[in-house]
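K.L.:
fold the following.
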Amino acid sequence: MQKPAAILFDLDGTLADTAPDFIDVVNSLRQDDDLPPLTDDAIRQQVSNGGLALACLTWNVASDDPQAWPLRQRLLDRYEQLIGQRARLFPGFETLLPALEQQQIRWAIVTNKPRLYTDLLLPRISVHCDVVVCPEDVEHRKPAPDALLKAAHDLGLSAEQCWYVGDHIRDIEAARAAGMLSIAATFGYIEDGDDPASWQADRYIATPQALLSLLPE
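P.N.:
Model (predicted):
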């Protein structure tokens, strides 16, 4: 296994712990509608599944319900108001990212989070990254490989020179399709009943710092 020229990271549930923001969003909306609060864990497990899944959870509607997409927009409007208030990097990244840079390994972000919210979030959690690929930047979002391949291209690298780290099976599928080494972040937002071992990632890490131990000497 060769040392990567770059490591690409998923955002929500991998690089950043954004669940606290969404916990506040979901339960503030439920309070507005005189509904009881949901548990932090129930909300956390849906963060990587995006706004529609969170809206369905918030109001207990099916994804094909005619109200699902309007409710999603209501949730995203509230998220725009609260974004970055409690989100933070997962512990360990504050030392991992400088360590990668010291080894001349570049890093980038590849996310299914819309550009509007990504651009609002990153400066609020003090993340400055030269290459950030969002779903609007490509034709097909993850699990298609398009966004990962664009990130590699923007870095001036081949896919084989990059590793990809994510906390969902779609991340592993995208890395595999792109021809990148896939790394499952088991510290992320894993749903009950989901077994990361079944994703068949190339490598698994339980903490951000564990990524350093995967690097060849």
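K.L.:
drop to CA atoms for contacts and neighbour counts, all remaining ones
P.N.:
Fine.
K.L.:
measure stretch 32-43 end to end?
P.N.:
17 Å (CA to CA, to the nearest Å).
K.L.:
again, but for stretch 183-197
P.N.:
First residue to last in stretch 183-197 (CA to CA) measures 11 Å.
K.L.:
give me the buried positions along that stretch.
P.N.:
For stretch 183-197, a neighbour-count test (16 or more other CA atoms under 10 Å) marks 183-191, 196 as buried.
K.L.:
which of the residues you listed sits closest to Arg74?
P.N.:
Taking CA to CA as the measure, Arg74 lies nearest Tyr189 of these, at 23.0 Å.
K.L.:
SS state for the spatially most distant residue from the centre of the chain?
P.N.:
Centroid-distance maximum for the chain: Asp34 at 30.6 Å, with CA atoms, centre = their mean. Assigned with DSSP: H, G, I helix; E, B strand; the rest coil, Asp34 falls in the coil class.
K.L.:
for it, give its distance to Asn27.
P.N.:
Using CA to CA, one gets 10 Å for the distance from Asp34 to Asn27.
K.L.:
same question, Asp33
P.N.:
Distance, Asp33 to Asn27, by CA to CA: 10 Å.
K.L.:
now do Leu181
P.N.:
Taking CA to CA as the measure, Leu181 falls 38 Å from Asn27.
K.L.:
same check on Leu215?
P.N.:
As judged by CA to CA, Leu215 and Asn27 stand 41 Å apart.
K.L.:
Thr118 too?
P.N.:
Noted for Thr118: a distance of 22 Å to Asn27, by CA to CA.
K.L.:
do Arg124 as well
P.N.:
22 Å.
K.L.:
who's more crowded, those two?
P.N.:
Using other CA atoms under 10 Å, the more surrounded residue of Arg124 and Asn27 is Asn27, with 19 against 14.
K.L.:
next, the structure of the following sequence, for comparison with the previous one:
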Amino acid sequence: MTKINAGRPRAVIFDMDGTLFETDTLLIPVHKRVFETLREEGLYMEETPPVERLLGCLGMLLEDIWKNVMPDSSLEARKRADVLLLQYELEGLAAGEGLLYPHVAETLSELKAGGAKLFVASNGLEDYVKGVAQYRGIASLFDGIYSAGEFGTSSKVDLVAKLLQDHGLVGEPCWMVGDRSSDVEAGRSNGLLTIGCAYAKYGKASELENADIRISDFRELLQLPE
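P.N.:
Below you'll find the predicted structure:
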């Protein structure tokens, strides 16, 4: 693990699902549509898995998500689910479905006005991650939106390392903000102060045990000591 550089952050890196975006407000109807279509196409004839199983996998790479959600499915079904999930997510976002967590937009604006560069680092697909930012009106606040789908990284540790390298932030004081153990690992492995979002309910509370700080309201980011 790299030594943490504390102090006023030059940059703040955010996870997307469960951190900025209240994913279940979009994913619950999308999940239903995905499995209805798979069944219509004869690719998955089992009972629809509970949506809680999908929500619990947020933060994983997509191929790992389907292995957990429908472990008895064929590779063809999983590949088709990839396509349908993105299609229905983007359609839902365009139709106004899906909400940011309370106070996200204004807090991001204040952090940016205070001089911090803002980034997203997500294990999701590129079009989805950028789509959330675009359709929810926060894309212009970020200096970069990084996704595993765009860069083909095998872990969030590698994705965050690439982001830091690309923007000359290696060794600089930065924060990593997220709700899953993968976010904490990515931050700590890259020497960042890790902030766990305890308001999200998609993972287990124990996933944030190693975070340096935990917050229960997004606005608390503005109150943290420099």
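K.L.:
returning to that earlier point: and the two most separated of the buried residues of stretch 183-197 of the first structure?
P.N.:
Comparing every pair within these by CA to CA identifies Ile183 and Glu191 as the most remote, at 17.4 Å.
K.L.:
mind listing the strands for the second structure?
P.N.:
Per DSSP state E, the second structure carries strands over the ranges 11-14, 21-22, 99-100, 117-122, 144-147, 174-178, 193-197, 213-215.
K.L.:
what residues in the first structure pair up with the third one?
P.N.:
When the first structure is aligned by TM-score structural alignment, the counterpart of strand 99-100 of the second structure is residues 88-89.
K.L.:
and that stretch, how far from the second structure on average?
P.N.:
Using mean CA distance after the TM-score superposition for the first structure, stretch 88-89 of the first structure ends up 2.2 Å from its aligned counterpart in the second structure, as a mean over the superposed pairs.
K.L.:
list the buried residues for the longest helix seen in the second structure?
P.N.:
As assigned by DSSP state H, the longest helix anywhere in the second structure is helix 75-94. Buried positions in helix 75-94 of the second structure, judged by neighbour count with 16+ other CA under 10 Å: 77-78, 80-82, 84-86, 88-90, 92-93.
K.L.:
what's the closest non-adjacent residue to Glu89 of the second structure?
P.N.:
Among residues not flanking Glu89 of the second structure along the chain, Val30 sits closest, at 6.3 Å (CA to CA, 6 or more residues apart in numbering).
K.L.:
list the contacts for the equivalent of the one you found over in the first structure?
P.N.:
Counting by TM-score structural alignment, Val30 of the second structure corresponds to Val25 in the first structure. Residues counted as contacts of Val25 of the first structure (CA atoms under 8 Å, 6 or more residues apart in numbering) are 75, 78-79, 82.
K.L.:
mind checking how far Val25 of the first structure is from Ala68 of the first structure?
P.N.:
With CA to CA as the criterion, Val25 of the first structure and Ala68 of the first structure are 16 Å apart.
K.L.:
let me see the ranges of the helices in the first structure.
P.N.:
Here the first structure has its helices, by DSSP H, at 19-32, 40-44, 50-59, 68-82, 93-102, 115-124, 146-155, 169-178, 210-214.
K.L.:
which one of these lies nearest to Ala201 of the first structure?
P.N.:
The minimum distance between Ala201 of the first structure and those falls on helix 169-178, with 5.9 Å, by CA to CA.
K.L.:
quick one: contacts for the aligned residue in the second structure for Tyr117 of the first structure?
P.N.:
Here Tyr117 of the first structure is matched to Tyr128 in the second structure, going by TM-score structural alignment. For Tyr128 of the second structure, the contact set (CA under 8 Å, 6+ apart) comprises 86, 89-90.
K.L.:
for Pro49 of the second structure, same thing?
P.N.:
By CA under 8 Å, 6+ apart, Pro49 of the second structure lies in contact with 69-70.
K.L.:
returning to what we had before: list the contacts of the match of strand 99-100 of the second structure.
P.N.:
Taking contacts as CA under 8 Å, 6+ apart, the residues outside stretch 88-89 of the first structure that touch it are 15-18, 125.
K.L.:
and Ser122 of the second structure, how close does it get to Val30 of the second structure?
P.N.:
19 Å.
K.L.:
check Ala161 of the second structure too.
P.N.:
From Ala161 of the second structure across to Val30 of the second structure, the span is 32 Å (CA to CA).
K.L.:
and Cys174 of the second structure, by the same measure?
P.N.:
Taken as CA to CA, the span from Cys174 of the second structure to Val30 of the second structure is 34 Å.
K.L.:
name the residues of stretch 109-123 of the first structure that are buried.
P.N.:
For stretch 109-123 of the first structure, burial by neighbour count (16+ other CA under 10 Å) applies to 109-113, 115, 118, 121-122.
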